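Undergrad: Sequence below, structure please.
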Amino acid sequence: MKILLLEDEFMLARSIRTYLLSRGHLVDHYDNGQEVLEVIESQAHDFYILDINTPLIGGLECLKVIAEKYPDTPKIIISAYHDVDYISDAFSFGCSDYLKKPFNLKELDIRIHHLTVQAKPKIEQVNDPIIHLSNHYTFNKENYLLYHDGKVQQFTKREYSLIILFVSNLGQIMTDESIRSFIWDGEDTESSTIRSLVNRVRAKLKEDLIQNIRGFGYIMKRGDFV
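TA: Next comes the predicted model:
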């Protein structure tokens, strides 16, 4: 799944993101609500994890907007607040569950799984798991595999991670930093190493789906359809 995480505590956000990545999820992390409100205008996610007390715009305000735009998508509020008024507000604004800090990451995983199973029948009605990238290429969001004319394409684990990043952000420029953050979890990685990975994937593709935007990064667009 593609998960949006709003959390301004760096160490907690890093722990949550690392754990969810290990569980096979894609995680877009933001440390302030203003960025979240900008992102949701153009991107949909499969799950939202929102802290209440965040800079610029708080999680509850983000929750109201997200719930209106994506009412059937699961949303968890996480907070150190134990006041019943905060909990009441969270549920009245559309949250699916409320998790008090500190919490065990396994508990978060259990709640994500439970809410996803509950929401799946509704989401499946509007979300096709197959993304058509061109007449020949499709990507399956359920097994995270790329197909060419119905045949699974062979890539290394890291190459597939790059493809997942691009497919999850179709039409958006991926900078070296965004690739470094997703593939290497923010570790210091040379731009030449990132460029080499992108070039290997492009060389294996039978169509020019990934383009180099000089001075900015890379972008994946859907190919031509006839």
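
Undergrad: drop to CA atoms for contacts and neighbour counts, all remaining ones
TA: OK.

Undergrad: Report all helices and strands that the biggest helix by length in the chain contacts.
TA: Assignment by DSSP state H gives helix 105-126 as the longest helix of the chain. On a contact count with 3 or more Cα pairs under 8 Å, 6 or more residues apart in numbering; DSSP states H and E, helix 105-126 meets helix 10-22.

Undergrad: Taking helix 105-126 as reference, get the angle to the helix it packs on.
TA: 60 degrees (axes from the mean of the first three to the mean of the last three Cα atoms, to 10 degrees).

Undergrad: buried stuff in helix 10-22?
TA: For helix 10-22, the neighbour count (16 or more other Cα atoms under 10 Å) marks Ala13, Ile16, Arg17, Tyr19, Leu20, Leu21 as buried.

Undergrad: For the comparison step, fold the sequence that follows:
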Amino acid sequence: MSESLSLLLVEDDLSLNEELGIFLSDFFDKIDSVDSAEEAYEKYLTSTYDLVITDIQLPHQNGLSLVEKIRKKNPSQMVIVISAYKEVDYFLKSIDLGIYSFLTKPFDSQLLINTMIKVTNQLHHKHTPLESSMVSLHDGVSFDLKAKSLFVNGVLKELTEKEECLLFLLVKNANTFVRNEQLSQAIWQSDEINNSTLRALVKRVRDKLGYDECIINLKNRGYKLTAHPS
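TA: Sure, this is the predicted structure:
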């Protein structure tokens, strides 16, 4: 059974606050909704939350100032910032604060759903011991064969469908070469994929894995993922 998740939602538009609360209740078991940074910080001092979602434009105190105060208390707190504004300064400041995601209003419903799926998936992994489907590839790097999810230093990496498929095949056959033809057939359902297309896909996955010689290529042998479990 999944561990229950808690959320602190900070939004001064009361109708949007209510709508978001209803939507997010599908993902979080406990939601504390407030409409000011001051009240949010008071709540934060007396409770623990898996995720904080805050608007930037709040009465009296800017949402990013709230995030700064929260980060001083808990540097690892996961935060999502929402705003009707797309100014570069806000976006860059959010990056400096290490937020998980920056979402602009009006929301793209599919993007919002995808973001919640990813963040709650990551939060559940923090709560739940790794199951047998999780394969350690290197120090801080693991792949969940069941969910086809790559985690690097605890962060869920975004993978395209083809990247998921490639990594799944290589992890399943870790430390063993998989022929180009097998990869092409599984990923593109064709044996006639140009080698440069496969190389480009492998390069993107290498970059996301991030450790030296993570995927090795040998002419006439194919590709091999080198796993060095920590």
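
Undergrad: After superposition, what is the TM-score?
TA: Scored against TM-score structural alignment, normalised by the length of the first structure, the superposed chains reach a TM-score of 0.50; 125 aligned residues with a Cα RMSD of 2.1 Å.

Undergrad: follow-up on the earlier one: which residue numbers in the second structure does the very next helix or strand once past the longest helix of the first structure align to?
TA: Toward the C-terminal end, the helix or strand that comes next after helix 105-126 of the first structure (DSSP states H and E) is strand 130-132. Against the second structure, there is no aligned range for strand 130-132 of the first structure (TM-score structural alignment).

Undergrad: what's the answer for stretch 162-181 of the first structure, then?
TA: Alignment note (TM-score structural alignment): stretch 162-181 of the first structure is unmatched in the second structure.

Undergrad: can you tell me the distance between the two ends of that stretch?
TA: 11 Å (Cα to Cα, to the nearest Å).

Undergrad: now swap in stretch 90-106 of the second structure and tell me
TA: 16 Å.

Undergrad: State the span of the first structure onto which that stretch is aligned.
TA: So stretch 90-106 of the second structure sits over residues 86-102 in the first structure, by TM-score structural alignment.

Undergrad: Repeat that for stretch 136-151 of the second structure.
TA: Going by TM-score structural alignment, stretch 136-151 of the second structure sits over no part of the first structure.

Undergrad: buried ones in the longest helix of the first structure?
TA: Leu108, Arg111, Ile112, Leu115, Thr116, Ala119.

Undergrad: for the first structure, what spans make up the strands?
TA: Using DSSP state E, the strands of the first structure run over residues 2-6, 26-30, 47-51, 75-79, 97-100, 130-132, 137-140, 145-148, 151-152, 210-213, 217-220.

Undergrad: could you dump those strands to CSV with mean neighbour count and distance to Phe166 of the first structure?
TA: Below are the strands of the first structure laid out as CSV (neighbours: other Cα atoms under 10 Å; distance: least, Cα to Cα, whole Å):
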stretch, mean neighbour count, distance to Phe166 of the first structure
strand 2-6, 22, 12
strand 26-30, 19, 11
strand 47-51, 25, 19
strand 75-79, 24, 24
strand 97-100, 18, 30
strand 130-132, 15, 12
strand 137-140, 19, 11
strand 145-148, 18, 12
strand 151-152, 12, 17
strand 210-213, 16, 8
strand 217-220, 20, 6
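
Undergrad: Format these as CSV; extra columns: distance to Ser161 of the first structure.
TA: Formatted as CSV, the strands of the first structure follow (distance: least, Cα to Cα, whole Å):
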stretch, distance to Ser161 of the first structure
strand 2-6, 13
strand 26-30, 10
strand 47-51, 19
strand 75-79, 25
strand 97-100, 30
strand 130-132, 16
strand 137-140, 13
strand 145-148, 10
strand 151-152, 15
strand 210-213, 14
strand 217-220, 14
